[in-house]
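**Q** Test case, fold it:
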Amino acid sequence: MTTDAAPRTTAPSSAPGTPDAPRPRRRRRRRISGYEALGFPTWAYVVFFFVVPLGLVLWYSFGYKPDLFNAHANDVLSLDRYVEALDATFIGTFWNTLRIGVVGTLICLAISVPFAYWLAVKLDPKWRPLALALVLVPFWTNFLVRTLGWQIILSPRGFVSDALQNLGIIDGRLDVLYTAGAVQLGVVYNYLPLMILPLYVAIDRAGPALREASADLGANRWRTLWNVTLPLAAPGIASGCLLVFIPLMGDYITASVLGGAQGNMIGQLVASQFNTAQNWALGSAMAVLLMLFIAGAVAVFGGIALIVRALVRRARRVDLNVELPEGAS
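**A** Next up, the predicted model:
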């Protein structure tokens, strides 16, 4: 006896090369690309030379000086060192440092704008490498050695003092050394290249096309400089101001060598707590407060710059809603 069984149906098999074939599951291991490998030194630099030291300074600021023979202890954490740091001496020295920093940055900007413009626009391109090398020459010498050179120049018995007396410009010895004016001169000299280089790059990248277009439209040189060149160089101006202002606020070598007691800066107070008083907790608290104050000052100045830029743009904006006369299209 035979029975008719239902035919068995099988799913059509697809060849491995057809679109319907299931793809084999493979575990793909993520390989580090060459660009990521090249970026590792940057991350390592940031971690080991910025994050870790900053974390240690912040950790030390919560400690205290246990006794005369030990510099630091962190078994008891508190904010007392911050309260101790915010005294009249710290606040007064900070305002003096802020004045030196703002004035020094403005002087560097006033000197760098015409020099960078001459370097990028007026100077023959074949002489620019030599001029840039001369700008960078001070960085080939140690910072302390350069500052000590100014101590010799400004000395009451130096050649500058003798030359001014021989010319009849001054009657007695030159009395500039160990004053706030000497510190101001020293910081301008030490940080001036940091303002020139970003400005030169910004003006050079702008190119001559827009300046030539401004001249073709009838603008003179001053109007072209004010309406075309300086707005295009605004990123370089901002970068230069930050590169000068931030390290200048923490400088203590210039004030120690050229200022004495009259040119005291906040960096000297921080350094004295670590080197002389051996109070690492108080010095760390002062360093943290200095960083916070610098960040606040940069934020305030940045906000003022944004407001000024908005007002200038608003003044230059063309009113498109002006009613046209009848018959005009």
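
**Q** can we go C-alpha only for contacts and neighbour counts from here?
**A** Noted.

**Q** Can you classify Ile307 by secondary structure?
**A** Here Ile307 is recorded as helix under DSSP: H, G, I helix; E, B strand; the rest coil.

**Q** So it versus Tyr200, what's the distance?
**A** According to Cα to Cα, to the nearest Å, Ile307 and Tyr200 sit 25 Å apart.

**Q** Please identify which of these two sits among more neighbours.
**A** Tyr200 (24 against 12; other Cα atoms under 10 Å).

**Q** and the helix or strand hosting the more buried one, what does it pack onto?
**A** Remark: Tyr200 resides in helix 180-206, with elements defined by DSSP states H and E. Helices and strands touching helix 180-206, by 3 or more Cα pairs under 8 Å, 6 or more residues apart in numbering; DSSP states H and E, are helix 88-117, helix 143-153, helix 230-232, helix 234-249, helix 253-254.

**Q** For burial, what's the neighbour tally of Ala131?
**A** 14.

**Q** Just to be sure, it is in a helix?
**A** Yes. Counting by three-state DSSP, Ala131 falls inside a helix.

**Q** winner for burial among the helices and strands packed on helix 180-206?
**A** Of all these, helix 253-254 has the most neighbours on average by mean count of other Cα atoms under 10 Å, namely a mean of 24.

**Q** What lies in contact with it?
**A** 144, 147, 183, 186-187, 268 (Cα atoms under 8 Å, 6 or more residues apart in numbering).

**Q** That one: what's the following helix or strand?
**A** Downstream of helix 253-254 (by DSSP H and E), the next one is helix 266-275.

**Q** what's the angle from that next one to helix 88-117?
**A** 130 degrees (axes from the mean of the first three to the mean of the last three Cα atoms, to 10 degrees).

**Q** Could you say which helix or strand holds Leu290?
**A** With DSSP H and E as criterion, Leu290 is part of helix 280-316.

**Q** Output the contacting helices and strands for that helix.
**A** Partner elements for helix 280-316 (3+ Cα pairs under 8 Å, 6+ apart): helix 52-60, helix 80-85, helix 234-249, helix 266-275.

**Q** Which one, of those, ends up nearest to Ala295?
**A** Among those, the nearest to Ala295 by Cα to Cα is helix 234-249 (8.8 Å).

**Q** Between helix 180-206 and that closest one, find me the angle.
**A** 150 degrees.

**Q** Are there helices or strands packed against helix 234-249, and which ones?
**A** So helix 234-249, by 3+ Cα pairs under 8 Å, 6+ apart, packs with helix 88-117, helix 180-206, helix 280-316.

**Q** List just the one of these that sits closest to Pro129.
**A** Of all these, helix 180-206 comes closest under Cα to Cα, at 12.2 Å.

**Q** State the next helix or strand along the chain beyond the closest one.
**A** Heading C-terminal from helix 180-206 (DSSP H and E), you reach helix 209-216.

**Q** To compare against the first, here's the next sequence to fold:
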Amino acid sequence: MTLVTMADVTAATTRIAPYVRRTPLLRLPGERLWIKPENRQHTRSFKVRGAVNAVARLAERGVGHVIAQSSGNHAQAVAYAAAEHGVRATVVLPDTAPELKVTAARRLGAEVVIVPPALREHTCLALADRFAATVVGSDDFDVIAGHGSAGIEIGRDLPDAGTILVPVCNGGLLAGIAVAAKAVNPAIKVIGVEPELAADGADSFRAGRRTAWPVRETYRTRADGLRAPILGALAWEHIQRYVDDMVTVSEDRIDLAADLLEHKLGERAEPSGAVATAAYLAHGATLPAGPVVAVLSGGNVAGALAGGA
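**A** Coordinates of the predicted model:
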């Protein structure tokens, strides 16, 4: 299996630059914690980085229709990327997806198909066959490379960072950031974070093999963007090679972190986006010395400003 390299991430960073926002690092007052606010992206989520890179490359090859299945943020990102590159987009969402994410995908021009959570992947593949559309998976090679651009930015903005905390769904963001961060500073610790109620990735990391959780269990968490029942196969290969640890956080810690981000920094975080900050609150005393960066991966919550900060 071919892995993403720093050269791939560097090329992706250049390719997506016209379409994404270079987010800053924000210091949490009184702490050694810095926040990477990906809620400021055009679709209020980091997902735009990987989706734009993947769709741009597909458009260059003449692909005219892309399809994706998602809890919401990847769908919006694919819809945005497709619109920017003149490509048709279809997205499959679960019937539990927040209405604001469904509405946003439609507003960006995608055809939206709603199904029960357990049918997302099957429906996506069936529709891809029917429409002769190309699937954009959330841990595809080009998606991981695009996500790595966030790791490059962290390395440039805070070269002495000791730890990066990254939310984990199917692992694409963690994989991309780990590739870039380790290339810039091999000594940095890259740690994935999951809700305790959807900890298939942490279980996989401990067992040394991909471990699936039943959908009925992962859907207990309020972090709707982190409910994937198993890590992506390609993301897993990167995680095994580059990631130092995976930790979990409680629902209460996630809520506390979201409140802290809003009240201390004025940043709106959806539960999925707050888990990395929650990990600092729960595990900060045991993290390696030096500055800690927590990726605020998304802010698609009611009351958030459309289009990002």
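
**Q** Let me see the TM-score of these two.
**A** Superposed pair, TM-score by TM-score structural alignment, normalised by the length of the second structure: 0.22. Supporting alignment: 124 aligned residues with a Cα RMSD of 6.6 Å.

**Q** re the thing from before, could you dump the helices and strands packed on helix 280-316 of the first structure into JSON lines and include distance to Gly34 of the first structure?
**A** Converted to JSON lines, those look like this (distance: least, Cα to Cα, whole Å):
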{"stretch": "helix 52-60", "distance to Gly34 of the first structure": "26"}
{"stretch": "helix 80-85", "distance to Gly34 of the first structure": "46"}
{"stretch": "helix 234-249", "distance to Gly34 of the first structure": "30"}
{"stretch": "helix 266-275", "distance to Gly34 of the first structure": "41"}
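
**Q** among the ones you listed, which is nearest Arg313 of the first structure?
**A** Across these (criterion: Cα to Cα), the nearest stretch is helix 234-249, sitting at 13.4 Å.

**Q** Provide the angle between the direction of that closest one and the direction of helix 280-316.
**A** Using the same axes, to 10 degrees: helix 234-249 of the first structure against helix 280-316 is 160 degrees.

**Q** Need the contact partners of helix 234-249 of the first structure.
**A** Here helix 234-249 of the first structure has contacts from 97-98, 101-102, 104-105, 109, 187, 191-192, 194-203, 266-267, 294, 298, using Cα under 8 Å, 6+ apart.

**Q** thinking again about what came up before, could the helices and strands packed on helix 234-249 of the first structure be laid out in a markdown table, adding distance to Gly55 of the first structure?
**A** Shown next, in a markdown table, are these (distance: least, Cα to Cα, whole Å):
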| stretch | distance to Gly55 of the first structure |
| --- | --- |
| helix 88-117 | 23 |
| helix 180-206 | 28 |
| helix 280-316 | 10 |
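
**Q** Of all those, which one is nearest Arg223 of the first structure?
**A** Of these, nearest to Arg223 of the first structure by Cα to Cα is helix 280-316, at 13.2 Å.

**Q** Distance-wise, check Ile153 of the first structure relative to Thr147 of the first structure.
**A** 10 Å.

**Q** and if you look at Val308 of the first structure?
**A** Taking Cα to Cα, one finds Val308 of the first structure at 36 Å from Thr147 of the first structure.

**Q** got it, and Val83 of the first structure?
**A** 34 Å.

**Q** And for Val312 of the first structure?
**A** 40 Å.

**Q** can you check Ile304 of the first structure too?
**A** 33 Å.

**Q** got it, and Gln184 of the first structure?
**A** In terms of Cα to Cα, Gln184 of the first structure sits 12 Å off from Thr147 of the first structure.

**Q** same question, Val244 of the first structure
**A** In terms of Cα to Cα, Val244 of the first structure sits 16 Å off from Thr147 of the first structure.

**Q** What of Thr42 of the first structure?
**A** In terms of Cα to Cα, Thr42 of the first structure sits 31 Å off from Thr147 of the first structure.

**Q** Could I get the contacting residues of Gly149 of the first structure?
**A** Contacts of Gly149 of the first structure by Cα under 8 Å, 6+ apart: none found.

**Q** State the helix or strand in which Asp8 of the second structure lies.
**A** helix 6-16.

**Q** contact partners of that helix?
**A** For helix 6-16 of the second structure, using Cα under 8 Å, 6+ apart, the contacting residues are 49, 52-53, 142, 145-149, 176, 179-180, 183.

**Q** what's the farthest-apart pair in those residues?
**A** Pairwise across those, and taking Cα to Cα, the largest span is found between Val52 and Ala183, at 22.6 Å.

**Q** How are the helices of the stretch 101-250 of the second structure distributed by residue range?
**A** Using DSSP state H, counting those that start in this stretch, the helices of the stretch 101-250 of the second structure run over 120-131, 141-157, 172-184, 200-207, 215-218, 233-242.

**Q** now those helices in CSV, with distance to Leu26 of the second structure and mean neighbour count?
**A** Below are the helices of the stretch 101-250 of the second structure laid out as CSV (distance: least, Cα to Cα, whole Å; neighbours: other Cα atoms under 10 Å):
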stretch, distance to Leu26 of the second structure, mean neighbour count
helix 120-131, 36, 16
helix 141-157, 11, 25
helix 172-184, 18, 28
helix 200-207, 27, 20
helix 215-218, 31, 16
helix 233-242, 25, 20
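
**Q** Nearest to Pro271 of the second structure among these would be which one?
**A** helix 215-218 (13.9 Å).

**Q** How many neighbouring residues does Ala105 of the second structure have?
**A** With other Cα under 10 Å as criterion, Ala105 of the second structure counts 27.

**Q** Quick check: it touching Val112?
**A** Yes. In this structure, Ala105 of the second structure is within contact of Val112 by Cα atoms under 8 Å, at 7.2 Å.

**Q** list the residues that contact both of the two?
**A** By Cα under 8 Å, 6+ apart, the residues touching both Ala105 of the second structure and Val112 are Val91.

**Q** hmm, back to that, just so I know, which of the helices and strands packed on helix 234-249 of the first structure lies nearest Trp222 of the first structure?
**A** Of those, nearest to Trp222 of the first structure by Cα to Cα is helix 88-117, at 11.9 Å.

**Q** and the closest one, what does it pack onto?
**A** Judged by 3+ Cα pairs under 8 Å, 6+ apart, the packing partners of helix 88-117 of the first structure are helix 180-206, helix 234-249, helix 266-275.

**Q** can I get these in CSV with distance to Leu164 of the first structure?
**A** Below are those laid out as CSV (distance: least, Cα to Cα, whole Å):
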stretch, distance to Leu164 of the first structure
helix 180-206, 17
helix 234-249, 30
helix 266-275, 32
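
**Q** Nearest to Thr93 of the first structure, out of the ones you listed?
**A** That would be helix 266-275 among these, by Cα to Cα, at 5.6 Å.

**Q** Buried residues of the closest one, list them for me.
**A** 266-271, 273-274 (16 or more other Cα atoms under 10 Å).

**Q** Right, I'll leave it there.
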